[in-house]
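*Asks:* A predicted structure for the sequence below; I have some questions about it.
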Amino acid sequence: MLQICHQQMARDTLMMRRAVVVGFLLVFGLAVRGSSVYRYEVDRGSDLEKELGYKLSVQDEHGEKQSESLDKVIPIESATPKYAVKFQAPVADKLKDLFELDLTLNDANGILIQVPLAIRPRLTKENAVDVQFLIKKDWINQAVLDLRCAPWMRVHPETVYSIRLGDYLPGYAPTEAQRIAELRKRHPSIGLLAWHRAKNPPDYSNNLSALTVAQKVFPEINFIGLSRAGLEMLLGPPDAKPLSPQNSVTYTFGNGEQAVICRFHFDSKGNVESIEKLPSGSR
């Protein structure tokens, strides 16, 4: 009888240990699969581009200096003509947890192909990424460089900075209408800002959702060169009070210490020349 009791206790203990292990694996697995991915579109000339600190050039393959070494060039199978792409970035600040650089080709239906160009070991002491590759010219406007960043522990969220190679073509100069259409396509949430400000009387976006959108998209978007009318097409009417200095307009999103307040200054042609970030509460 005593032996039977001992056997039963041993079986119960083993089952409890298995349950604990299985429970731990389930929780850990869910945490890994459920970890978020934060994606940012990096517009050329934006504040986010400056913060990332990368250098990117897209040139005609035959325009490259013949004396340059091609040891680092990653050939991508394609017919001529091709572009030579060079990308350099410091592994610091926002990119301190950079672990992979991917090339993605998209079409209207989504991703066609995604290829890793560089994989940085987690414990490497390298402080920079330097990648060169050739790409078919017909693909350049579909190509995106994805900078994937995440801390060592995979349960932490991953951050992806997406850079469109077509923006870096020599002589790339879209019209304002094309820029606005592309910005709306890349940052669809910006429509929420214009919707709030178009209300009568104006709603200066005390709504938390509008504040959240402004905090995210303002660093990603390059407003330089847009006309006053183009700016209002994207963001809606500017603040009425207090009046902005001559030849400038102010936009306020949110309220209190978390408010996003930007003053846009125009040049003599009426285009955005500079953007001044004002402290919260300065309205």
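*Replies:* It's in.
*Asks:* C-alpha only now, for contacts and for neighbours.
*Replies:* Fine.
*Asks:* Could you list which residues are in contact with residue 130?
*Replies:* 86, 87, 88, 89 (CA atoms under 8 Å, 6 or more residues apart in numbering).
*Asks:* and if we set it to 10 Å?
*Replies:* Applying CA atoms under 10 Å, 6 or more residues apart in numbering to residue 130 gives the contacts 54, 55, 72, 73, 86, 87, 88, 89, 90, 118.
*Asks:* Comparison target below:
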Amino acid sequence: MTASLAHALRLIAEHGHAAPWLTKARAEGSVMADALARALIDDDGERSAYDAPQAFEVFIRGGGNASLYSAVSATLARLYEQLGVRCLLDIGVGDGLALLPALGQTRPAPTTVDVVEPSGGLLDALRPRLPAGKAWQLTLQAFLAQLAPERRWDLAQSTFALQSIAPGERLVALKKLRRHVTRLAIVEFDVPVFSSADERFASLAQRYERAASEYGDDAALVAGGFLAPMLLGQLRTAAPSNWEQPISAWQDELVRAGYRVAATTHVHDYSWAPAWLIVAKA
């Protein structure tokens, strides 16, 4: 099944269509092939992954994400207690899916929690539940540009958010951030390194199909409303919208930015890739 889907993905990336191979994968039971075929027919695959809010809500709070974020929150809570964090900064906090449960599990919890998030809608959902602190609706780059030199935090954290910043800009931002924090903790996926295009398409097919299959009766909704537009964006875009990399590359990047990596800890095996925590000293 995933072999047919992988071939279809390659044809979509190279030619923009792959109807016969999508039909073959659909007949073999592929949820993603069905979602991709419908997306290409309905709107030529130009819809954003975030145009169907219900699908995204089901995706982020269901399937494998439930256990992923539970593990991430528990890991962060242990880190706060271990380090005695009193002043915390969360970069790319979203609506607090990882942050809020972590704070609820920590005794004593940080007394100041500041957050940075470019999405106003996500911040609006988070603000009423946010403890003492400030929320900035800014990108990390814009946040650092307006930050007073003396402002500092015990710990800055970022969960699955730094991958959305282009590597060159990210390295500059990480260097600037180092002046304001004692430690930095990031949670990211240990994505595989591909030796060939065929290996990349095979991996994409396996990981997307695995993700969709975790949603049971909601699989078609999640695959059609969120995963298919996301995958088509990855296949077609000339400019990537995220820059994932192996955990070893994240460690190297932090070292280049002037940090000292103190610990690297496995957090959870997720359908996309294993999630890891890296803690670095500024």
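*Replies:* Thanks, I have it. The structure displayed is predicted, hence computed values, not measured ones.
*Asks:* what's the TM between chain one and chain two?
*Replies:* Once superposed, the chains reach a TM-score of 0.26 (TM-score structural alignment, normalised by the length of structure 2), with 124 aligned residues with a CA RMSD of 6.0 Å.
*Asks:* circling back: tell me which of the contacts of residue 130 of structure 1 is nearest to residue 101 of structure 1?
*Replies:* Nearest to residue 101 of structure 1 among the contacts of residue 130 of structure 1 is residue 118, at 5.1 Å by CA to CA.
*Asks:* Wasn't the closest one part of a strand?
*Replies:* Yes. Residue 118 of structure 1 sits within a strand when classified using DSSP: H, G, I helix; E, B strand; the rest coil.
*Asks:* so how far is residue 159 of structure 1 from it?
*Replies:* 16 Å (CA to CA, to the nearest Å).
*Asks:* For these two, indicate the residue with more neighbours.
*Replies:* Under the criterion of other CA atoms under 10 Å, the comparison of residue 118 of structure 1 against residue 159 puts residue 159 first, with 21 against 16.
*Asks:* one step back: of all pairs in the contacts of residue 130 of structure 1, which one spans the longest distance?
*Replies:* Farthest pair in those (CA to CA) is 73 and 90. Separation: 18.8 Å.
*Asks:* So these two - more neighbours on which side?
*Replies:* residue 90 (18 against 15).
*Asks:* Look up the closest residue to that one, ignoring the ones flanking it.
*Replies:* residue 128 (4.3 Å; CA to CA, 6 or more residues apart in numbering).
*Asks:* Likewise for residue 203 of structure 2?
*Replies:* residue 6 (7.9 Å).
*Asks:* Report the contact partners of the one you found.
*Replies:* By CA under 10 Å, 6+ apart, residue 6 of structure 2 lies in contact with 12, 21-22, 25, 33, 198-206.
*Asks:* Quick one: list the elements packing against the biggest helix by length in structure 1.
*Replies:* What stands out as the longest helix in structure 1, according to DSSP state H, is helix 2-34. If you count contacts as 3 or more CA pairs under 10 Å, 6 or more residues apart in numbering; DSSP states H and E, helix 2-34 of structure 1 packs onto no helix or strand.
*Asks:* Any buried residues in that helix, and which?
*Replies:* Neighbour-count burial for helix 2-34 of structure 1, counted by 16 or more other CA atoms under 10 Å, picks out no residue.
*Asks:* Name the next helix or strand downstream of that helix, please.
*Replies:* strand 37-42 (DSSP states H and E).
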